[in-house]
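Student: coordinates only, sequence not included:
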């Protein structure tokens, strides 16, 4: 019998109910045998990651430098963030060395001064270009049913944010797209190799209600298992 998957969830940031949603994610993944440690201390979490014992790293956070708009000024002291060189190396070594990476929603926006993050995750937000309509009904439509993450699942509609106009790595083949009502469809789910590791990115997940949608729950648990090379 396979031992439990050990997962590190990096979380925290502004504009999203992470304090409510991250524990919900922990519970959802627990249903697939994933035991998670949740922290908003990104650097400390990555130090623990390097010490060993983890199979999966989940980035469900909004941690970037917060440059530009002064609307971020009240939040910079607490949440503005630039990943250290040591943190970058720890994260990269974990994934390319064979660990799993699950990047949810705002993971695309994280680590904005680290170009290699796009190469690991497969996509990255571009300030001044990337955007999303106001949170509302969005539809996730699968582009293939042949991948283990999507096989047998129906398209679904949920209240969330449809991220668009971001950069994608050249080898990304989307498994699903997302669009708001009347909006353009953008890649919303992909799975790929990164060195000896596996990566899944899912651009949905603004809040607990999105994570707990029955189909989205299945995507999340399958993503964790697939990224760790466990039977689905």
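Tutor: In hand now; what should we look at? Note that the structure is predicted; figures quoted are calculated from it, not measured.

Student: going forward, measure contacts between C-alpha atoms and count neighbours the same way
Tutor: OK.

Student: now do the helices in this structure.
Tutor: 18-30, 42-51, 73-79, 85-96, 116-121, 208-211, 214-227 (DSSP state H).

Student: in the third one, which residues are buried?
Tutor: Right, the one you point to is helix 73-79. 76, 79 (16 or more other Cα atoms under 10 Å).

Student: give me the contact list for that helix.
Tutor: 12, 13, 14, 63, 64, 65, 66 (Cα atoms under 8 Å, 6 or more residues apart in numbering).

Student: may I see the PyMOL selection of the buried members of the residues you listed?
Tutor: Buried residues among the contacts of helix 73-79 (16+ other Cα under 10 Å), as a PyMOL selection:
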select buried, resi 12+13+63+64+65+66
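
Student: one step back: can you redo the helices of the chain as JSON lines with distance to residue 174?
Tutor: Shown next, in JSON lines, are those (distance: least, Cα to Cα, whole Å):
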{"stretch": "helix 18-30", "distance to residue 174": "23"}
{"stretch": "helix 42-51", "distance to residue 174": "28"}
{"stretch": "helix 73-79", "distance to residue 174": "31"}
{"stretch": "helix 85-96", "distance to residue 174": "20"}
{"stretch": "helix 116-121", "distance to residue 174": "13"}
{"stretch": "helix 208-211", "distance to residue 174": "20"}
{"stretch": "helix 214-227", "distance to residue 174": "14"}
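
Student: take this one as well and set it beside the first:
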């Protein structure tokens, strides 16, 4: 697999996790999906991330936070992220990563939208219909809306001057909310996927296909 895309999955632990998301399980499921076509390394500390990120083509962040204030690790992650995106690496951010690294400008800027305490919420987890947006995109070509058992993040807080390309949405309280979107940061591509609360999310074949396509699209090795 020496010529395959190298994906490093940062699986949150400790200050980069929360009591509600089984990150170890979802990181293993994500690694299993992506490992069918790529070389995948799962790390759980910033020291390990720092040692691996230099060879990574795609960084997948599956983390969270149960805090409102930053910690020193956040700043260290911001430096690694800036360097990674500065050389054109691709970023895949999963579900509760919209909650991760609170107060870190580099993270909010990279994603383009994050969870805002007191404003953002999600309806009860359950089987739900995810709708494809009308925006043409190679990641969704040939795919359609699909059913999945998951959470639907709602009323996320978006950067006002950041251009996002929504791929999938859901409807709540009569309004349409972005769930999966892409953007670019310099020469880097970014995809945020609000799905993935637990392993049932990876039982939806359409979600699995989207993630496989995402790595191909995100990788700087793309043709």
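Tutor: Now that the structure is in, tell me what you want to look at. Computed from a prediction, not measured in an experiment: that's the story for all the values here.

Student: re earlier: wait, which of the helices of structure 1 is closest to residue 150 of structure 1?
Tutor: Proximity to residue 150 of structure 1, assessed across these by Cα to Cα, is greatest for helix 214-227 (7.1 Å).

Student: average distance between that closest one and structure 2?
Tutor: For helix 214-227 of structure 1, the mean deviation from structure 2 after alignment is 0.5 Å (mean Cα distance after the TM-score superposition for structure 1).

Student: from residue 78 of structure 2, how far out is the residue nearest the centre of structure 2?
Tutor: For structure 2, the residue nearest the mean C-alpha position is residue 93 (1.6 Å; Cα atoms, centre = their mean). Using Cα to Cα, to the nearest Å, residue 93 of structure 2 is found at 14 Å from residue 78 of structure 2.

Student: isn't residue 169 of structure 2 up against residue 176?
Tutor: Yes: using Cα atoms under 8 Å as the test, residue 169 of structure 2 is close enough to residue 176 to be in contact (6.5 Å).

Student: and residue 133 of structure 1, which of the helices of structure 1 is closest to it?
Tutor: When the helices of structure 1 are compared by Cα to Cα, helix 208-211 sits nearest residue 133 of structure 1, at 16.2 Å.

Student: helices or strands up against the closest one?
Tutor: helix 18-30, strand 156-160 (3 or more Cα pairs under 8 Å, 6 or more residues apart in numbering; DSSP states H and E).

Student: quick check: closest non-adjacent residue to the counterpart of residue 200 of structure 1 in structure 2.
Tutor: Aligned against structure 2 by TM-score structural alignment, residue 200 of structure 1 finds its counterpart in residue 191. Distances taken as Cα to Cα, 6 or more residues apart in numbering put residue 182 closest to residue 191 of structure 2, at 4.4 Å, once the chain neighbours are dropped.

Student: same deal with residue 180 of structure 1?
Tutor: Residue 180 of structure 1 sits nearest to residue 138 (Cα to Cα, 6+ apart), 4.3 Å away.

Student: again with residue 129 of structure 2
Tutor: Residue 129 of structure 2 sits nearest to residue 147 (Cα to Cα, 6+ apart), 4.5 Å away.

Student: map the one you found across to structure 1 for me.
Tutor: Superposed on structure 1 with TM-score structural alignment, residue 147 of structure 2 falls opposite residue 157.

Student: that match: neighbour count?
Tutor: A total of 18 residues lie near residue 157 of structure 1 under the criterion other Cα atoms under 10 Å.

Student: now the one 5 residues further on
Tutor: If you count neighbours by other Cα under 10 Å, residue 162 of structure 1 ends up with 30.
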